[in-house]
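Visitor: just to be clear, the model below is a prediction. Sequence and coordinates:
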Amino acid sequence: MSECLTLSQPPLVHAKTIEETITELVPNPDLASHAKSDPCLIAGEIDRFFSQHPNCQALFLPRLEWQALQSDAPWLSLFLGDRLTRSQFYQLPALGIRHTPSDRFPPELIQSVDSAGLHPKRPPTPKGYVYERFDPVSGLHISFRVFDPKTDMARFTKWMNTPRVAHFWEQAWPEERLHEFILERLADPHILPLIGEFDGEPFGYVEAYWASEDRLSPYYDAQPYDRGIHLLVGEESYRGSRHFNTWMRAMTHYLFQDDCRTQRIVLEPRHDNERLFNRIQEVGYTKQFEFNFPHKRSALLMTTRYAFFREQW
């Protein structure tokens, strides 16, 4: 877990209201010294302020007070003396994402599978933790890391053979077969297999994928940078709306942060997963339609960048 997830107490910024939804935010003198040892601190303080003031839609950052902090947070230079909206802030790769975003990878069109047309070549799979954030609303540390076959297989096998999970995934297989499945996932450039953690404790498995190369693409108007999610919560103690809303918002946040060209994120669960349909609406996803895969009847769920950052943050 990264040290930059821990927010200071008390806050290192102070504010005064300018208008009903706009606040002037000024750094306290101690912020500069703390930020030298914690590169995420400035973004973390702004995150905490937005989280504790849900009616605040924008910040005004006075140039004189903030300009000395630009070396610790280069993105500040884009907004000094101007408004930084809530939506803009959470789209910045300044908080959460832990690797070079995919949109930094130079575009090149290729065709990797016969069932899909030309699509952008995808960047190499990142290593270790890809996203970490302390969520001030739930009070939980949420993180995602790349699946490690050496340490995660036994736990993953247990999860996949749980009757609740097996009902929807239909992969209640022995560990040897699941190991082959994971190695295939790790070798596939369009899929990123992840383990989700709360406070460092694994709770579930998530696959993030590029939809245009996926089996889903023929069933809707897939765009080159659409992302998709397959998910399961393996640990019973981490089920429920509090945990689901926290990790699902975080995963959606990560995928939008990872590539600014991604405008939509989709899921294709079984059509009868009513519990998921009801819960995921709270995170901004809506059901588009139902369709038939060869192996199951599914529902297409979708959120957009605009809707997510306007409604969820």
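Guide: Right, received. Where do you want to start? All values derive from a computational prediction rather than experimental measurement.

Visitor: could you use CA atoms for every contact and neighbour count after this?
Guide: Fine.

Visitor: OK, contacts around the closest residue to F147 other than its chain neighbours?
Guide: Spatial nearest neighbour of F147, chain neighbours left out: L194 (4.9 Å); criterion: Cα to Cα, 6 or more residues apart in numbering. Shown in contact with L194 (Cα atoms under 8 Å, 6 or more residues apart in numbering): F144, R145, V146, F147, Y205, V206, E207, A208.

Visitor: which one of those residues is nearest R279?
Guide: For those, the residue nearest R279 by Cα to Cα is V206; the value is 16.7 Å.

Visitor: comparison target below:
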Amino acid sequence: MRFGFRPVDPDADAALLHSWVILDYARFWGMQSATVGQVASEYAQLQASGHHRAYLGLEGGTPAFLMERYDPARSPLHGLYDGQPGDAGMHLLVSPPRLPRRGFTTAVMTAVMDELFADPAVARVVVEPDAANHKIHALNARVGFRKQALVRLPDKVAWLSLCTRRQYTDALRQLKPGRAAILEGNAP
């Protein structure tokens, strides 16, 4: 599976994003009762913020997931953990599957982590999923995230979890041994 990324266009992509965030499995996004207009407004504000950006992940040109990258120092996480230069916050929402495919969500997550760590300024990825979102906790652990602490945010109680470049590479060794060698610059 190969994925590309493009910035979210709040107006053009609002109906698509709305169709995802209103589904039951996306309840942790807190937008189930949002209108298309509210989704467009939310993403317009986010894209204009200068510190929080949203991207559609594309598979063969078709939107497959939503990834948000943000600066944790300019988020509700500020002051709740030992933030460091090189931290990049991330949110992920995978589109509803037309047909379930084994390994798809893990492939999406590794594409997102590869994209974040492609920026040499990123040393660590920070996530804060809802404490009750057990599926994302398992996915996060699979790619190297380690839970740090339960934190109370304005909209949820969340597991603050961190993943360094090294932790991600170590996790990749288990998932995709050849990919880990490429990331470390040790490809045969």
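Guide: Sure thing, it's come through. Worth saying up front: this structure is predicted, and the values here are computed from it rather than measured.

Visitor: quick TM-score on the pair, please.
Guide: After superposition, the two chains reach a TM-score (TM-score structural alignment, normalised by the length of structure 2) of 0.84; 172 aligned residues with a Cα RMSD of 1.7 Å.

Visitor: assumed the residue nearest to F147 of structure 1 was part of a strand.
Guide: Yes - the assignment for L194 of structure 1 by DSSP: H, G, I helix; E, B strand; the rest coil puts it in a strand.

Visitor: number of residues surrounding the residue lying closest to Q32 of structure 2 once chain neighbours are set aside?
Guide: The shortest distance from Q32 of structure 2 to any non-neighbouring residue, by Cα to Cα, 6+ apart, is to I22 (3.9 Å). Residues near I22 of structure 2, counting by other Cα atoms under 10 Å, number 17.

Visitor: please say which position in structure 1 I22 of structure 2 maps to.
Guide: Using TM-score structural alignment, the partner of I22 of structure 2 in structure 1 is N161.

Visitor: surely that match touches E175?
Guide: No - counting by Cα atoms under 8 Å, N161 of structure 1 stays clear of E175, with 9.8 Å between them.

Visitor: residue contacts, E197 of structure 1?
Guide: I142, S143, F144, F203, G204.

Visitor: include distance to F309 of structure 1, neighbour count and secondary structure when you put these into CSV, please.
Guide: Listed next are these as CSV, based on distance: Cα to Cα, whole Å; neighbours: other Cα atoms under 10 Å; DSSP: H, G, I helix; E, B strand; the rest coil:
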residue, distance to F309 of structure 1, neighbour count, secondary structure
I142, 19, 27, strand
S143, 20, 28, strand
F144, 20, 29, strand
F203, 25, 22, strand
G204, 25, 23, strand
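
Visitor: for structure 2, what spans make up the helices?
Guide: 10-21, 36-48, 104-117, 134-142, 165-175, 177-184 (DSSP state H).

Visitor: ok so, going back, what's the distance between the residue nearest to Q32 of structure 2 and Q38 of structure 2?
Guide: Plainly put, I22 of structure 2 is 12 Å away from Q38 of structure 2 if you go by Cα to Cα, to the nearest Å.

Visitor: repeat that for G144 of structure 2.
Guide: Distance of G144 of structure 2 to Q38 of structure 2, given as Cα to Cα: 34 Å.

Visitor: these two: who's more crowded?
Guide: G144 (20 against 14).

Visitor: what residue of structure 1 takes the place of the more buried one?
Guide: So, by TM-score structural alignment, G144 of structure 2 is matched to G284.

Visitor: quick one: contacts for that match?
Guide: Taking Cα under 8 Å, 6+ apart, we find G284 of structure 1 in contact with T303, A307, F308, E311, Q312.

Visitor: which one of these is nearest G240 of structure 1?
Guide: G240 of structure 1 lies nearest to Q312 out of these, by Cα to Cα, at 18.3 Å.

Visitor: let me know how buried the closest one is, in neighbour terms.
Guide: The burial count assigned to Q312 of structure 1 is 12, neighbours taken as other Cα under 10 Å.

Visitor: wait, doesn't it sit right on Y285?
Guide: No - applying Cα under 8 Å, one finds Q312 of structure 1 not in contact with Y285, separated by 10.5 Å.

Visitor: hmm, who's touching stretch 78-97 of structure 2?
Guide: Contacts of stretch 78-97 of structure 2 (Cα under 8 Å, 6+ apart): 20, 26, 63-73, 105, 108, 116, 121-127, 151.

Visitor: can you say which of those residues are buried?
Guide: Among the contacts of stretch 78-97 of structure 2, those scoring as buried are 20, 26, 63-73, 105, 108, 116, 122-127, 151 (criterion: 16 or more other Cα atoms under 10 Å).

Visitor: just the ones of those in strands?
Guide: Counting by DSSP state E, those place 63-70, 124-127, 151 in strands.

Visitor: now the two most distant members of those.
Guide: Spatial extent of these (Cα to Cα) is set by the pair P63 and V151 at 31.6 Å.

Visitor: structure 2: which residue goes with M248 of structure 1?
Guide: M248 of structure 1 maps onto M109 in structure 2, by TM-score structural alignment.

Visitor: alignment lookup: R2 of structure 2 to structure 1.
Guide: For R2 of structure 2, the aligned position in structure 1 is H141, judged by TM-score structural alignment.

Visitor: isn't that match right next to R133, touching?
Guide: Yes - counting by Cα under 8 Å, H141 of structure 1 does reach R133; the two are 5.8 Å apart.
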